[in-house]
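Engineer: A predicted structure for the sequence below; I have some questions about it.
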Amino acid sequence: MGWLNAIVQGLLLGGLYALFATGLSIMFGVMRIVNLAHGDLAVVASFLALALVGGTGLPLWIVLVVTVPLFAVLGYLTQRLLLQRSLSAGPLATLLVTFGLSIVLQNVLLEIFSADTRTLDGGAFATGSFELSGSISVGYLALTTFLLAGAALIGIQMFLSRTGLGRMLRASADDRETASLMGADSRHVYGVATAIAFATVALAGLMFAMRSSFDPSIGPARLIFAFEAVVIGGLGSLWGTLLGGMVLGVTQSLSAQADPALTLLAGHLVFLAVLAFRPRGLLAGRAA
């Protein structure tokens, strides 16, 4: 693989990281919650899709259409029934709640599906590609994932800026008490933000499941990549997640071209460099 092709593949990989990071960024920007179960939710979506495909025989695209809205509903209910109770107790309480949720999800998946690695069969779509030139090839799945990440960010941005509920969400993110005086129901607003976060992480989980193998224990690794993309791009910045994902993806791809053993280490070093020299990230801002 040539260096130019490595850059292209890294940019496309950044789209997947951006999908993972979007929900994490939204929950932090709106509720100041770092969801430690974020990666495990992506794995749950992967196993749910696998079960639906195997149990019902539905086409994969229908499973995707069903799973993402289902996770949005699950996110709303999780916030209202679980996370809302911990918000008033402070950030440490929410960390402990999401950490506990992560442990529970991993053990439930182990109990149901065992520790075997699985993959979601995407057929020719997952393995096919087209050539831009003699040395650069673009996979259908990788390109679709990148486009979905861009579409998700554009859709969320339009929702936040052009709808009454979206503007209320932004106001609650800035000043919850003032927004409440203006009639905003913070519980409903936070539920909507969590629903969006769960929907995007489910989409990320499905794209990842077609791209690579997965098992019940890989959630924390997905969380690390999402967290690094958020920090590199800028805490609370929606478009920063895409930039951070692309920086992380290109770094890993170029380091793999030089030495495959450095793939993960190089990404972690970039993350540490950003923390050291630009702790607010490359595009510091607000998720809302």
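Structural biologist: Sure thing, it's come through.
Engineer: Could you use CA atoms for every contact and neighbour count after this?
Structural biologist: Will do.
Engineer: May I ask you to name the longest helix in the chain?
Structural biologist: Ranked by residue count and defined by DSSP state H, the top helix of the chain is helix 3-31.
Engineer: roughly how far out does it sit from the chain middle?
Structural biologist: With Cα atoms, centre = their mean, to the nearest Å as the basis, helix 3-31 stands 8 Å off its chain's centre.
Engineer: so which helix or strand takes in residue 130?
Structural biologist: When elements are assigned from DSSP states H and E, residue 130 belongs to strand 129-131.
Engineer: Please apply the same query to residue 169.
Structural biologist: Here residue 169 is assigned to helix 164-174, by DSSP H and E.
Engineer: repeat for residue 146
Structural biologist: helix 140-162.
Engineer: how about that helix: buried residues?
Structural biologist: 141-146, 148-150, 152-153, 156-157, 159-160 (16 or more other Cα atoms under 10 Å).
Engineer: quick one: contacts of it?
Structural biologist: Helix 140-162 is contacted from outside by 12-16, 18-19, 22, 125-130, 165-167, 169-170, 200, 207, 211, 238-239, 242, 288, using Cα atoms under 8 Å, 6 or more residues apart in numbering.
Engineer: how far off helix 164-174 does it point, in degrees?
Structural biologist: 80 degrees (axes from the mean of the first three to the mean of the last three Cα atoms, to 10 degrees).
Engineer: buried sites along the longest helix of the chain?
Structural biologist: 5-31.
Engineer: by contact count, what packs against it?
Structural biologist: Applying 3 or more Cα pairs under 8 Å, 6 or more residues apart in numbering; DSSP states H and E, we find helix 3-31 packed against strand 137-139, helix 140-162, helix 164-174, helix 186-211, helix 219-233, helix 238-258.
Engineer: now the helix holding residue 169, how far from the chain's geometric center?
Structural biologist: Worked out by Cα atoms, centre = their mean, helix 164-174 lies 21 Å from the chain centre.
Engineer: could you say what helices and strands that helix packs with?
Structural biologist: helix 3-31, helix 140-162, helix 176-181, helix 186-211.
Engineer: dropping in the other structure now:
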Amino acid sequence: MSNQIVQGILLGGYYAIIACGLSFMFSVMRIINLAHGSLAVFSAYMLWWLASRFHVPPFLGLLIVLPLMAAIGWALQRFLLERSARGGALLPILTTFGLAVVIDNMLFEQFGADTRSLAPFIGSLSYDSWEWPGSIYVGKLAVMMFMTAMVLLGGLQLFLTRTRLGRSIRATSEDPDTAGLVGVDARRANAIAASIAMVTVGIAGAFLGMRATFDPYAGTPQLLFAFEAAVIGGAGSLWGTLIGGIVLALAQTLGAQVHPQGFLIGGHAVFLIVLFVRLSTSGLGLRGLLSLRFGKAS
């Protein structure tokens, strides 16, 4: 049992990484990005393409892919989300849904339906492990993901609270009109926030490709895991995203010990229970609850 708990905690680090960008983007722009998972898969494919075609190791390839993801985030905000937001709260969600469909089918058209993996390009890191007391084997890649989650979330926390730009982004998320009166460029703040979110998505895509296989339509499960981790953690805090990821992963890991299908069922069950409790105690609808939780960015 102790081994399952340790593995669940480490898996929670991956869920925290992939949920980070979703939570961060909603907290600033109040947009649920349904293309989140598809963009993570897109970054995984870009790293795979660089590795297979030009023999660029995935970690080195991040130096190319992450700036590309940042540029995509900037363009996504400036040319799609900013304009669609003028049409009401529903239009940006539909826009990102349509974007996800476009990305999925574009990847299918370009790369086919075969599954890919970055594991062959990272050597023994994909399967090496350390043995802990009690015959517990801890994967080196899993530890790296968990440590990356800690650094990423901690770095974003410090950025939002200790830097002038971070405070500008937080001010924009609370009241863009008032922030504009004190000299904050809301358009620039939102575009930078979208770029930061896409950088975290690029990192999540890299770890997705290293720890598992992926295909053009693998984005939907990643979006679901990200959303569940964010809601379970009560995404008013970046550290809550880590807690939500760990809780989701533990529920999946322990559920798998009960039934072969328990991996997914356990995670979904915990998510629904947490969601039901929050809806019952808050007296708000789902969007109201999300606005309350995500709006209180740490």
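Structural biologist: Cool, got the structure. In this text the structure is predicted, and so the values were computed from the model without any measurement.
Engineer: And the TM-score between them?
Structural biologist: TM-score for the superposed pair, counting by TM-score structural alignment, normalised by the length of the first structure: 0.95. Supporting figures: 285 aligned residues with a Cα RMSD of 1.5 Å.
Engineer: hang on, the earlier thing: what's the mean distance for the helix holding residue 169 of the first structure versus the second structure?
Structural biologist: Helix 164-174 of the first structure, aligned to the second structure and superposed, deviates on average by 0.6 Å (mean Cα distance after the TM-score superposition for the first structure).
Engineer: Tell me what angle that helix forms with helix 186-211.
Structural biologist: 100 degrees.
Engineer: before we move on, the earlier item: helix or strand next in line after the longest helix of the first structure, which one?
Structural biologist: Helix 3-31 of the first structure is succeeded, C-terminally, by helix 38-56 (DSSP H and E).
Engineer: Just the element for the aligned residue in the second structure for residue 99 of the first structure, please.
Structural biologist: Under the alignment (TM-score structural alignment), residue 99 of the first structure maps onto residue 97 of the second structure. According to DSSP H and E, residue 97 of the second structure maps onto helix 90-111.
Engineer: In that helix, which of the residues would be classed as buried?
Structural biologist: Neighbour count says helix 90-111 of the second structure has 91-97, 99-100, 103-104, 107 buried, by 16+ other Cα under 10 Å.
Engineer: Against the first structure, what's the mean shift for it, could you check?
Structural biologist: Mean deviation for helix 90-111 of the second structure: 0.4 Å (mean Cα distance after the TM-score superposition for the first structure).
Engineer: Run the angle between that helix and helix 219-232 for me.
Structural biologist: Using the same axes, to 10 degrees: helix 90-111 of the second structure against helix 219-232 is 140 degrees.
Engineer: between helix 90-111 of the second structure and helix 36-54, how big is the angle?
Structural biologist: Using the same axes, to 10 degrees: helix 90-111 of the second structure against helix 36-54 is 30 degrees.
Engineer: Helix 90-111 of the second structure packs against which elements?
Structural biologist: Using 3+ Cα pairs under 8 Å, 6+ apart: helix 90-111 of the second structure touches helix 36-54, helix 82-85.
Engineer: Buried deepest among these, which one?
Structural biologist: helix 36-54 (a mean of 23; mean count of other Cα atoms under 10 Å).
Engineer: Now tabulate the helices and strands packed on helix 3-31 of the first structure in CSV and tack on distance to residue 119 of the first structure.
Structural biologist: Shown next, in CSV, are those (distance: least, Cα to Cα, whole Å):
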stretch, distance to residue 119 of the first structure
strand 137-139, 17
helix 140-162, 14
helix 164-174, 36
helix 186-211, 6
helix 219-233, 15
helix 238-258, 21
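Engineer: between the ones you listed, which gets nearest to residue 40 of the first structure?
Structural biologist: Closest approach to residue 40 of the first structure among those (Cα to Cα): helix 219-233, 4.1 Å.
Engineer: Now the closest one: buried residues?
Structural biologist: For helix 219-233 of the first structure, by 16+ other Cα under 10 Å, it's 219-220, 222-233.
Engineer: So which residues make contact with that helix?
Structural biologist: Here helix 219-233 of the first structure has contacts from 17-18, 20-22, 24-25, 36-43, 106, 236-237, 239-245, 247-248, 268, 271, 274-275, 279-284, using Cα under 8 Å, 6+ apart.
Engineer: 6 Å instead?
Structural biologist: Contacts to helix 219-233 of the first structure, defined as Cα atoms under 6 Å, 6 or more residues apart in numbering, come from residues 17, 20-21, 38-40, 240-241, 243-245, 271, 281-283.
Engineer: Next, the mean deviation of it compared to the second structure.
Structural biologist: Mean for helix 219-233 of the first structure is 0.5 Å (mean Cα distance after the TM-score superposition for the first structure).
Engineer: on that earlier part again, for the helices and strands packed on helix 3-31 of the first structure, which one sits closest to residue 88 of the first structure?
Structural biologist: helix 186-211 (11.5 Å).
Engineer: Now do the closest one: which elements does it pack against?
Structural biologist: Applying 3 or more Cα pairs under 6 Å, 6 or more residues apart in numbering; DSSP states H and E, we find helix 186-211 of the first structure packed against helix 3-31, helix 38-56, helix 60-78.
Engineer: What lines up with residue 74 of the first structure in the second structure?
Structural biologist: Using TM-score structural alignment, residue 74 of the first structure sits opposite residue 72 in the second structure.
Engineer: what about that match, distance to residue 196 of the second structure?
Structural biologist: According to Cα to Cα, to the nearest Å, residue 72 of the second structure stands 10 Å off from residue 196 of the second structure.
Engineer: repeat for residue 239 of the second structure
Structural biologist: Residue 239 of the second structure is 17 Å from residue 196 of the second structure, by Cα to Cα.
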